[in-house]
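In: structure of the sequence below:
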Amino acid sequence: MILREAIIASKIITIRDEKVILDVHLAELYEVETRVLKQAVRRNKDRFPYDFMYELTDAEIDEMVSQNVIPSKRHFGGAVPFAFTENGVAMLSSVLNSKKAIEVNISIMRTFTILRKMILLNKDIMEEINKIRKQMQEQGHNIMLIFQYLKQFEESKQQKTEQENRKRIGFKTDPN
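Out: Next comes the predicted model:
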């Protein structure tokens, strides 16, 4: 990942089980004021359905503050922040027509693609780890069975030896 994608990736957070970028971070990347970005979105509200962009709840903002995603609620200047999904970011390119906005949008879309690939790779790795873990548990169980069988074999051998070495009762002939 080049530097720009790394910076963008650091701005992508998970809210409501979706990867999103907050309006304040998008404005920073586009090098515009947050209020300008929000005005453009509000003027084109029909282009941003709920699955493209939504306002955060107070609980979500509090959670972001507690997880150090943002320093405090004042970070938003008293306004309710917008969270843009990948589709919402793509739609922003039709609302913000500057050269900078187009460049940043391309970088953001590439970053989302890279993150998606990383998540899929991580999922594949986790499946492989779980498969290996299951195999190890099965092998551990088989090894325990082998030890149990060895113990039973040793006990039966010891019983047989004790049986042969026991003192016999009854009539005995003296070999001498």
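
In: only C-alpha atoms for contact and neighbour calcs from this point on.
Out: Fine.

In: what is the longest helix seen in the chain packed up against?
Out: Longest helix in the chain by number of residues (criterion: DSSP state H): helix 99-165. Judged by 3 or more CA pairs under 8 Å, 6 or more residues apart in numbering; DSSP states H and E, helix 99-165 is in contact with helix 3-11, helix 23-30, helix 86-95.

In: I have a second one here; can you model it like the first so I can compare?
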Amino acid sequence: MSDTSLLGVEKAELGPADAQHIEKLVYMVRGQQVMLDYDLARLYQVETKTLNRAASRNSARFPEDFRFQLTREEFDNLRCQIGTSSEETTGHGGRRYLPYAYTEQGISMLSGVLRSDVAVQVSIGIMRAFVEMRKFIANNSLLFERISSVELKQLAFQQETNEKLDRVFDYINTHTESSQKIFFDGQIYDAFSLLIDLIKRAEKDIVLVDGYVDVGTLNLLAKKQSGVVVEIHTFGNTRLTAADIEKFNQQYPQLMVKYTSAFHDRFLILDHKEAYHIGASLKDAGKKCFAVTKLQDLGLLTELLHKLQK
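Out: Down below sits the predicted model:
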């Protein structure tokens, strides 16, 4: 997203989507939520040196708890955790100093020293993002208490990075089942992770309807629990050979392959109780944009199983 598309016209307020973008730029450093100078400069539409110069000229307004310069160790650790690009960390021609971190109070003060309509509106958007993050933490305080003491210690150790918030969001995601997920071009790892998680959930059997299966598909199905029976329905011209099936059964029994041309879409059925509509062949998951949707209507699952029996 470019600066122009993020900010819109000068007097336009930041919307919810932009607030979500800002939240991704908030990191945990020295136990505080902060934003870095080069991210703020892009939002305010000024050069990083201009932003920091304005703060330095008004140093009385920026005490240590409003603005502080990262140490080399803090900066290196942060770069490793968030995968910051070289352009962001060095700037054009190379950056000669360590970045400054601005706390929520420091960001609020920036709108006064920069003195522009853009600065005012952006600061309002940033303040709202901070408020939403605090609401999120407050509303989920009971959930946080359920995290084991070992996990809490680990989170405290990682407090110097934004990974703390990431772990909290991940914990909530894994404890709140979603009936729909969408993956975009290039999210191969994320797509395969979800499919493996679904495959591991089966306790008795797995039924896969997929016209295009190959050894890559079997590699995913190999993650199933021991003793779970797998039944694949695929096209007759599949790349899967009899030798592939035999080798799989030698190590991960039991696999059965049936050939049909009655299906266009892909389905994954677990224990004859859960069914998922998958927008791409398992072997191609993540290569292009596709979705995974859980079938909520049990009647549809019954019809699907009846069709497969025929």
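
In: follow-up on the earlier one: next, the angle from the longest helix of the first structure to helix 86-95.
Out: 170 degrees (axes from the mean of the first three to the mean of the last three CA atoms, to 10 degrees).

In: just to check, residue 107 of the second structure is in contact with residue 122?
Out: No - assessed by CA atoms under 8 Å, residue 107 of the second structure is found out of contact with residue 122, at 9.7 Å.

In: one step back: any idea which of the helices and strands packed on helix 99-165 of the first structure gets closest to residue 156 of the first structure?
Out: helix 3-11 (65.7 Å; CA to CA).

In: from residue 51 of the first structure, how far out is the alignment partner in the first structure of residue 31 of the second structure?
Out: In the first structure, the residue matched to residue 31 of the second structure (TM-score structural alignment) is residue 17. Residue 17 of the first structure is 12 Å from residue 51 of the first structure, where distance means CA to CA, to the nearest Å.

In: more neighbours: those two, which one.
Out: residue 51 (13 against 7; other CA atoms under 10 Å).

In: which one in the second structure is aligned with that one?
Out: Counting by TM-score structural alignment, residue 51 of the first structure corresponds to residue 65 in the second structure.

In: tell me the secondary structure for its match?
Out: At residue 65 of the second structure the chain is in coil, as set by DSSP: H, G, I helix; E, B strand; the rest coil.

In: double-check it against residue 103; I have them as touching.
Out: Yes - with contacts counted by CA under 8 Å, residue 65 of the second structure reaches residue 103, the gap being 7.0 Å.

In: ok, residue 45 of the second structure touching residue 6?
Out: No - assessed by CA under 8 Å, residue 45 of the second structure is found out of contact with residue 6, at 10.6 Å.

In: nearest to residue 39 of the first structure, out of the helices and strands packed on helix 99-165 of the first structure?
Out: That would be helix 86-95 among these, by CA to CA, at 10.3 Å.

In: so who does the match of residue 51 of the first structure touch?
Out: 103, 106 (CA atoms under 8 Å, 6 or more residues apart in numbering).

In: ok, it to residue 29 of the second structure distance?
Out: 12 Å.

In: swap in residue 15 of the second structure?
Out: In terms of CA to CA, residue 15 of the second structure sits 26 Å off from residue 29 of the second structure.

In: between the two, point out the one with more neighbours.
Out: residue 29 (20 against 13).

In: roughly how far apart are the match of residue 51 of the first structure and residue 98 of the second structure?
Out: From residue 65 of the second structure to residue 98 of the second structure the distance is 17 Å (CA to CA).

In: next one: residue 106 of the second structure
Out: From residue 106 of the second structure to residue 98 of the second structure the distance is 18 Å (CA to CA).
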